[in-house]
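Novice: Whatever this is, show me its structure:
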Amino acid sequence: MTVRTRRGRARVLAAGAMATAAMMALSGCVMIQELSAPTSPGQSDAPLGENERGEAQGEGNLYDGGLDPALVELYEQSVEWGPCPEDYGAGADVECATVLAPMNWGTPEAHEPIELALVRLPAEGESKGSLFTNPGGPGASGVDFVALSGSYFFSDALRENYDIVGWDPRGVGHSSAVECRDDAGMDEYIYGVPENAASMSESESFEWSRQQAIQFGADCLEKTGPLLEYVDTQSTVNDLDMLRAIVGDSALNYFGLSYGTDIGAQYIDRFPDRVGRIVLDGATDPTVPVFDVIIDQQEKFADATLAYLEDCFTSEACPFDPNAGTEGAIADIQAMMDNVDETLPVAADGRVLTSGVINSAITATMYSEDSWPYLTQAFSAWMQEQNSAVFFALSDSYYGRMPDGSYDSNMFEAFPAINCLDYPLVTDEATIRDFNQRLSEVTLFGSEYSEQEMLIGDLQCENWPFKSRVQAQQPVQGVGAPPVLVVATTNDPATPFKWAVAVADQLESAVLIEFEGEGHIAYSQGDSCVVTAVDRYFIEGDVPPGGLKC
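Specialist: This next block holds a predicted model:
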């Protein structure tokens, strides 16, 4: 049983300036989140009419007729591939381009167009067309993913047959992006601890967190401008269809990972007649309410942490007593967290070690078994030498913080901006209380919640400059779409297996590939059963009959 303590500042120190520890535990370099819903005025309005399909670029039926003239111009714009900017770090074989998109698909002429950055890894053989991809987030850079990882993430067979195309969704990275703070400001948002933390009352701690959320949202609006209202996933789905047409493909071939599966699933549902070959690996379920998303993830991260501890006991380097079992190790970690929150030790770079940093380090290593030894190093360094460097290194890798203090992307600025538009905002006290009760039951580490803490919901989205217009989350169906693949890892902590099962059930033509193992994205683990099935589907159109277990 989890050993819980009573710490009045626990939820502030557990996540620094983040509104709640649970909400930020969701985000990660290749994570989920983004449940979209029906469109609404001023946000993601469907751009396509119901008329007979038109022609574009002489490449076949690339879009429906009845488009607003401003959208026709954007759908028919040419893409000019050329060398990538030097700061992308791309190889000589990678090509880059920038195209325009409407800021607001509902009223395209109301604002100046925004820019979308693209990158292409050309096929090494005769190309079957473009294979678009998104690595997740929300907020992860598809440009960086393809430019830096495309040559080894995708198999030789896929690179032989497809032009691999990544793009940064609106609000992200090299595209017209959400901007909130400089590096020092992001440090304050992620790692900040109030100067008077040791003497703060519970009410003062809560108010500090609330003010941090308010100020962060205000900073994002000031630096980003009107784009901040239009970075929702439905707008990104519209962008993706436009990109498909711009590269001259009459059907979309797409490989979505983690949150990128939500973009793909929403595309299948929205444009079933334009679906080519689509694979969703690490799928999110668009019907799961935001609080249930958090509960499901925390349950699976807890399972992954217990699996890590069992594995740790088999190593001589493990700092925990195997005779005490996982319960003893959990108690040791909880005591460690309690101690740092009481003493607030300062690292060499001036940052304060809190339970939030330790939690982030744990979370960062649960995406892959290959990272577990680093977590063992972190625990050993602290327990034996009071050295927090590895904890901070792991946490920094999670947030994209570089050794020089800079951040490698705007992911944790784009993340709340997208989420706060995509999820219905929950303010009902009974629902929030129930969520916190369930959260306390599934989370391995933490403190008992006070009455006031039981009523803390999503402080960031409650105080975001633009409220979500989504009233209800809808299942995806994709009626009439050709077969698509949903790939899932049985012990995936970030996107639980049951989400993939649900998405495969919702989509009319989906077939499920089940990979038994740990970690997040199945294809990246190199299992020949998974890789072969995905490659054959993309290259030959082969669909595993009745699904597949690997």
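
Novice: use CA for all of it now, contacts and neighbours both
Specialist: Will do.

Novice: Which parts of the stretch 151-300 of the chain are helices?
Specialist: Listed in chain order, the helices of the stretch 151-300 of the chain (DSSP state H, counting those that start in this stretch) span 156-161, 183-191, 202-224, 233-246, 259-270, 290-312.

Novice: and those helices, which is most packed in?
Specialist: helix 259-270 (a mean of 28; mean count of other CA atoms under 10 Å).

Novice: Now tell me what touches that helix from outside.
Specialist: Helix 259-270 is contacted from outside by 30-36, 133-138, 233-234, 236-237, 241, 254-256, 274-275, 278, 280-286, 476-479, 481, 507, using CA atoms under 8 Å, 6 or more residues apart in numbering.

Novice: For ChimeraX, what selects the buried ones among those residues?
Specialist: Entered in ChimeraX, the line below selects the buried ones among the contacts of helix 259-270, by 16 or more other CA atoms under 10 Å:
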select :30,31,32,33,34,35,36,133,134,135,136,137,138,233,234,236,237,241,254,255,256,274,275,278,280,281,282,283,284,285,286,476,477,478,481,507
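
Novice: before we move on, the earlier item: reformat the helices of the stretch 151-300 of the chain as TSV; add distance to R401.
Specialist: Below are the helices of the stretch 151-300 of the chain laid out as TSV (distance: least, CA to CA, whole Å):
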stretch	distance to R401
helix 156-161	31
helix 183-191	9
helix 202-224	18
helix 233-246	25
helix 259-270	21
helix 290-312	22
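
Novice: please give me the structure for this one as well, since I'd like to look at both together:
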Amino acid sequence: MSAVRARALAALGLVAVLATTLSACFFAPAPMPSSSPDVSGVSAELLPYYGQQLDWQRCENDRFDCATVTAPRDWADPSAGALDVAIIRQRATAGERVGSLLVNPGGPGVSGYDFVRDASAQLVPPDVAQHYDVIGFDPRGVGRSSAVSCTDAAGLDAFLYGIPDGTRGSAQWDESASQEAERFADACEANSDGLLPYISTADAARDMDLIRAVLGDTTLNYLGYSWGTALGARYADLFPQRVGRMVLDGAMDPSVPGSLVGAEQAIGFEKSLRAFFADCGDREDCPYAGSVDDKLADLGALLSRVDRRPVPAEDGRRVGADTLLTGIVSTLYSPGSWVLLRQALADVENGDPTTILASADAYNERIDGVYVSNSTEAFTAYNCMDYPQDSAELQQQAQDRVAAEAPVTAPYWFGVDVCASWPVPPTGVRAPVSAPGAAPILVIGTTGDPATPYVWAQSLAAQLESGVLITRVGEGHTGYNQGNTCVDDAVDAYLVDGTAPTSDLRCG
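Specialist: Got it, this is the predicted structure:
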């Protein structure tokens, strides 16, 4: 959480794996793919795009195939130029091929290409992989696709780790943070080759339909995590008759305004902090003693202290409250990272910010001073286009909720909104989706998910005409391949055989 990143839609880390079965189900047929592009119902102006033949090349040490899909820059005016969407394919390993399975890991801004390349063995279990060509792609604006570009590493350091002048809440602090937001937004406009008006979830969803078609599939099979659920839900609402087997894990609610998205996440992360401190208990390496409330109070005191007196790091950066909170948030995505958080907090209490800074760097995809992706720039571009500016009343409502329900996080959660300086007005709307007539869509929510709170999964499943809610009872972000065989069995059965639960499923 930076002083100038007020809209906190958090990115997803890689997931782990496990698998099994479920009864009481109905069947969703999945037509076999064609070897030629699917151009059925395509208008003449889109035919050059939908009819393109992919030039697949072996890549990544010959373990995968890679290709580039050419998409309209402006879907409303396909004659106004094109952009590139990079895709990667892990071929079906054996058995009867169902088709292609597109995968998105979240963000917005996380590379689906890298996700499949680096985690294909953990992404889907073998009985799913043998039936599908697993397809990773970098959405428009991201990574190897035609990408948003804003500034160099020093500029990103200033944007993500910089500490505004003055005292938090003062006119000087607000002015300093606002100037940094404006510098970043201006740099994005100057360096992104005119892409900014076309970087939205709706545009990326239309790109997914194009990918489906050029792969020769008549329906879209899809596994989306976190923001990838917003992408999948938007696709389903735009193209309900083309939905194949769709799984949306760590669901977002497309009807929630931006300010309330941030508020729900702040509350979710504070609940996860409570779970972390309850687990911490009387462990020898727990940085604080006493009750959960006592430990939260100690953490609040630490945040306040480093906000007043940032802790210097060996590389010359300083860790203030915003960077400390980013590092904390990064470790709350999975209980497996709680041991790291215990160490990081103890170290900061002793004046050493190395571990917490490494956690913040991982969140921001910064390695040895180099940003290895454009995730921050793409993240900002998508959010600024997807979320209309909320009224002052709604923003105040969000801040009041966070102050009441997440008091430790509240002073550092809402900073200056960089989207207020964005050079392009937003085009997105916040509204329910229904996808009338779509095949069953599995929506997975985890009761203790901090980044995509469980209530969003409940809401999305209810909005979708064919939504089926799968609940994982537990902590952490997302539910599939997290060691819960009940969840994994249900998803695997749907992806492999097309069998979906006939009613909502709760997995303890």
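
Novice: Could I get the TM-score for this pair?
Specialist: The TM-score (TM-score structural alignment, normalised by the length of structure 2) is 0.92; 488 aligned residues with a CA RMSD of 2.1 Å.

Novice: among the helices of the stretch 151-300 of structure 1, which is nearest I333 of structure 1?
Specialist: Distance to I333 of structure 1, taken as CA to CA, is lowest for helix 290-312 among these, at 11.1 Å.

Novice: which stretch of helix or strand covers the corresponding residue of structure 1 for A403 of structure 2?
Specialist: Aligned counterpart of A403 of structure 2 in structure 1: S440 (TM-score structural alignment). S440 of structure 1 belongs to helix 429-442 when assigned by DSSP states H and E.

Novice: Mean deviation, that helix versus structure 2?
Specialist: The superposed helix 429-442 of structure 1 is, by mean CA distance after the TM-score superposition for structure 1, a mean 2.3 Å from where its aligned residues fall in structure 2.

Novice: Next secondary structure element downstream of that helix?
Specialist: Next along the chain after helix 429-442 of structure 1, taking DSSP H and E as the criterion, comes helix 459-462.

Novice: Distance from that next one to the middle of the chain?
Specialist: 18 Å (CA atoms, centre = their mean, to the nearest Å).

Novice: next one: stretch 537-550 of structure 1
Specialist: Between the centre of stretch 537-550 of structure 1 and the centre of its chain there are 26 Å (CA atoms, centre = their mean).

Novice: and what of stretch 327-334 of structure 1?
Specialist: 29 Å.

Novice: If we go by neighbour counts, what in it is buried?
Specialist: If you call a residue buried by 16+ other CA under 10 Å, then stretch 327-334 of structure 1 has these buried ones: G328, A329, I330, A331, D332, I333, Q334.

Novice: do stretch 116-126 of structure 1 as well
Specialist: Using 16+ other CA under 10 Å as the test for burial, stretch 116-126 of structure 1 gives L116, A117, L118, V119, R120, L121, P122, A123.

Novice: Please identify the helix or strand for the counterpart of T502 of structure 2 in structure 1.
Specialist: Using TM-score structural alignment, the partner of T502 of structure 2 in structure 1 is P545. Per DSSP H and E: P545 of structure 1 is located in neither a helix nor a strand.

Novice: Burial check on P545 of structure 1, number of neighbours?
Specialist: For P545 of structure 1, the count of nearby residues is 8 (other CA atoms under 10 Å).

Novice: Same check on E73 of structure 1?
Specialist: Neighbours of E73 of structure 1 under the rule other CA under 10 Å: 12.

Novice: what do you get for L495 of structure 2?
Specialist: 28.

Novice: quick one: it and D127 touch, right?
Specialist: No - using CA atoms under 8 Å, L495 of structure 2 makes no contact with D127, being 9.5 Å away.

Novice: returning to what we had before: please narrow the contacts of helix 259-270 of structure 1 to those residing in strands.
Specialist: Among the contacts of helix 259-270 of structure 1, the members found in strands (DSSP state E) are T133, N134, Y254, F255, G256, V275, I278, L280, D281.

Novice: any idea what the fifth one aligns with in structure 2?
Specialist: The one in question is G256 of structure 1. Under the alignment (TM-score structural alignment), G256 of structure 1 maps onto G224.

Novice: roughly how far apart are its match and F277 of structure 2?
Specialist: 31 Å (CA to CA, to the nearest Å).

Novice: and if you look at Y387 of structure 2?
Specialist: 34 Å.

Novice: hey, where'd the helices end up in the stretch 401-508 of structure 2?
Specialist: Along the stretch 401-508 of structure 2, the segments classed as helices by DSSP H, counting those that start in this stretch run 410-413, 454-463, 485-497.

Novice: Can you add distance to D217 of structure 2 and give those back as a markdown table?
Specialist: Formatted as a markdown table, the helices of the stretch 401-508 of structure 2 follow (distance: least, CA to CA, whole Å):
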| stretch | distance to D217 of structure 2 |
| --- | --- |
| helix 410-413 | 43 |
| helix 454-463 | 25 |
| helix 485-497 | 15 |
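
Novice: Please name whichever of those helices is nearest to A76 of structure 2.
Specialist: Proximity to A76 of structure 2 (CA to CA) singles out helix 454-463 among those, at 26.7 Å.

Novice: so the closest one aligns onto which residues of structure 1?
Specialist: Going by TM-score structural alignment, helix 454-463 of structure 2 lines up with residues 497-506 of structure 1.

Novice: what lines up against D144 of structure 1 once you look at structure 2?
Specialist: Aligned by TM-score structural alignment, D144 of structure 1 pairs with D114 of structure 2.
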